[in-house]
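[1] Okay, structure incoming, though there's no sequence with it:
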């Protein structure tokens, strides 16, 4: 079986209040994206790593790799207008069958154990989507300023990687882009495929806001101290 990882790095950094895209910001003296690629490289299944990156950022990424002596093998693919198109470009760069994990570049704390489990579950079921249950109370916003309580036990906060048999995901991505395609699971579900959920990790946060970098740094130190 061949394994692949599509790392989607299309963030602009707007919510980070930074001119530098968030995947390039430093986490413990190294760009966030390098931590993410390292996690997949550390997986014993040895996935082929494809980095989907805006074409205008390719040169900058090359310079960062030289600056930080980052030599992990990976293939750089041109990004698209939306995440949907970036993933589709990544899929086009893969030849043949296998299993592919699609992961946000700005989730640098994903564990090797969860990456491996995602591939293994996908071998058994065709796909594997990870998520965590919310700990806060949740409400649905209705019209006219009204809202209603929802049971958090019935909700899951979806993370990445989202992992699929490649042929399954290719078939799903034949559908034209729709605004409701917010992740790969929504694309696959629209194509009629059943989504298989497993538990994610609370440490697997997405770097979105300025304070997330500090939180990630703290979590990273905590993970290192855990036996």
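    Noted; the coordinates are in hand. From a predicted model like this one, the values you see are computed outputs, not experimental measurements. Residues are numbered from 1 along each chain as shown.

[2] CA atoms for contacts and neighbours, from now on please.
    OK.

[3] Output the longest strand belonging to this structure.
    strand 157-165 (DSSP state E).

[4] and residue 63, how far is that from residue 69?
    With distances taken as Cα to Cα, to the nearest Å, residue 63 is found 10 Å from residue 69.

[5] Ok, residue 156 next?
    For residue 156, the distance to residue 69 - Cα to Cα - is 38 Å.

[6] What of residue 124?
    Distance from residue 124 to residue 69, by Cα to Cα: 38 Å.

[7] same check, this time on residue 19
    Taking Cα to Cα, one finds residue 19 at 23 Å from residue 69.

[8] What segments of this protein are strands?
    Under DSSP E, the chain gives strands at 3-9, 26-27, 30-31, 48-53, 75-78, 99-104, 127-132, 138-141, 147-150, 157-165, 197-199.

[9] between those, which gets nearest to residue 38?
    Residue 38 sits nearest to strand 48-53 of all the strands of the chain, at 10.0 Å, using Cα to Cα.

[10] Residue 156 and residue 69: who's more crowded?
    residue 156 (15 against 9; other Cα atoms under 10 Å).

[11] hang on, that one packs against residue 136?
    No: contact criterion Cα atoms under 8 Å: residue 156 and residue 136 do not qualify, at 11.8 Å.

[12] other SSEs contacting the top helix by length along the chain?
    Assignment by DSSP state H gives helix 210-225 as the longest helix of the chain. Using 3 or more Cα pairs under 8 Å, 6 or more residues apart in numbering; DSSP states H and E as the contact test, the elements touching helix 210-225 are strand 26-27.

[13] Put this next to the first one:
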């Protein structure tokens, strides 16, 4: 089945204390976004990418594509005011039945193995949401009170969130709600259940300066 990765890279450098958006910061001499695109394009020969960027940074994204990749496999489109609207803009470019991976552009350390596991699970169940175990103690806040909560009942959600296009495209026709924090919440609001798969501890999201250091060390370790 045809495969399309909608890579959403609409972040800013606010928590990085940087004027450079985090997707363009360098790790080992290459932009964060490079590693994300490289892994997807290496995972399947028939996979294409829809890269969603803030309109003012489309030129910077095009420079990365021109420098490192086959431009025929990557389309760029402008993002929207929220993640939901950015994904919606990306999905509008899909014109045929396919499997859709929706991924945070700054989760640059995902592996081909994770992509393939999500694909295989979505073929069987219609969706695949990678999650990891919660290792910390958890407390539930109720008004002014708080109480311990069983961390065994908590999963930490990652991307790529993967869906058959027959599920995801109609789901994104519904009206936006503030509770839509990811694609799984949209599909659930559409009335469907989602299937969880095992994620990866190394599939971190670059949000703070420490994450750049961690990503560099993980890349060095994987090269050994």
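    Looks like it came in fine. On a predicted model such as this, the values are computed, not experimentally measured, just so you know.

[14] how far does stretch 91-111 of the second structure sit from the chain's center?
    7 Å (Cα atoms, centre = their mean, to the nearest Å).

[15] That one: which residues count as buried?
    91, 98-111 (16 or more other Cα atoms under 10 Å).

[16] Please apply the same query to stretch 192-208 of the second structure.
    Applying 16+ other Cα under 10 Å to stretch 192-208 of the second structure flags 194, 195, 196, 197, 198, 199, 200, 203, 204, 205, 206, 207 as buried.

[17] could you give me the residues in the first structure that that stretch aligns onto?
    Stretch 192-208 of the second structure lines up with residues 193-209 of the first structure when matched by TM-score structural alignment.

[18] residues making contact with the matching stretch?
    13, 15-17, 22, 104, 106-111, 114, 125, 127-132, 159, 185, 188-189, 212-213, 216, 219 (Cα atoms under 8 Å, 6 or more residues apart in numbering).

[19] Show me how far it is from its chain's centre.
    Distance, centroid of stretch 193-209 of the first structure to centroid of chain: 8 Å (Cα atoms, centre = their mean).

[20] Endpoints of that stretch, how far apart?
    33 Å.

[21] One more: stretch 25-44 of the first structure?
    27 Å.

[22] Same question for stretch 29-49 of the first structure.
    22 Å.

[23] now stretch 198-213 of the first structure
    26 Å.

[24] residue contacts, residue 68 of the second structure?
    residue 34.

[25] whoops, residue 95 of the second structure was the one
    So residue 95 of the second structure contacts nothing (Cα under 8 Å, 6+ apart).

[26] Check the gap between it and residue 6 of the second structure for me.
    From residue 95 of the second structure to residue 6 of the second structure the distance is 13 Å (Cα to Cα).

[27] next one: residue 22 of the second structure
    For residue 22 of the second structure, the distance to residue 6 of the second structure - Cα to Cα - is 18 Å.

[28] Between these two, which is the more surrounded one?
    residue 6 (31 against 27).

[29] List the contacts of the equivalent of the more buried one over in the first structure.
    Under the alignment defined by TM-score structural alignment, residue 6 of the second structure corresponds to residue 6 in the first structure. Contacts for residue 6 of the first structure (Cα under 8 Å, 6+ apart) come out as 49, 50, 51, 52, 87, 90, 100, 101, 102, 103.

[30] and the nearest residue to residue 168 of the second structure once chain neighbours are set aside, what is it in contact with?
    Once flanking residues are discounted, residue 168 of the second structure sits nearest to residue 187: 6.8 Å by Cα to Cα, 6 or more residues apart in numbering. Contact analysis of residue 187 of the second structure by Cα under 8 Å, 6+ apart lists 167, 168, 171, 172, 193, 194.

[31] Kindly recompute the last result at 10 Å.
    For residue 187 of the second structure, the contacting residues are 127, 163, 167, 168, 169, 170, 171, 172, 174, 180, 193, 194, by Cα atoms under 10 Å, 6 or more residues apart in numbering.

[32] what do you get for residue 27 of the second structure?
    33, 34, 35, 108, 212, 213, 215, 216, 217, 219.

[33] what do you get for residue 99 of the first structure?
    1-5, 47, 118-120, 122-123, 126-127, 163-169.

[34] go with 7 Å
    2, 3, 4, 119, 164, 165, 166 (Cα atoms under 7 Å, 6 or more residues apart in numbering).

[35] just residue 43 of the first structure next, same as before
    With contact set as Cα under 7 Å, 6+ apart, residue 43 of the first structure has these partners: 112, 116.

[36] What separation is there between it and residue 8 of the first structure?
    18 Å.

[37] likewise residue 213 of the first structure?
    With Cα to Cα as the criterion, residue 213 of the first structure and residue 8 of the first structure are 18 Å apart.

[38] So for the two, which sits in the more crowded spot?
    residue 8 (25 against 22).

[39] contacting residues for the spatially most central residue of the second structure?
    The residue lying closest to the centre of the second structure (Cα atoms, centre = their mean) is residue 103, at 1.9 Å. Residues counted as contacts of residue 103 of the second structure (Cα under 7 Å, 6+ apart) are 6, 7, 8, 159, 160, 161.
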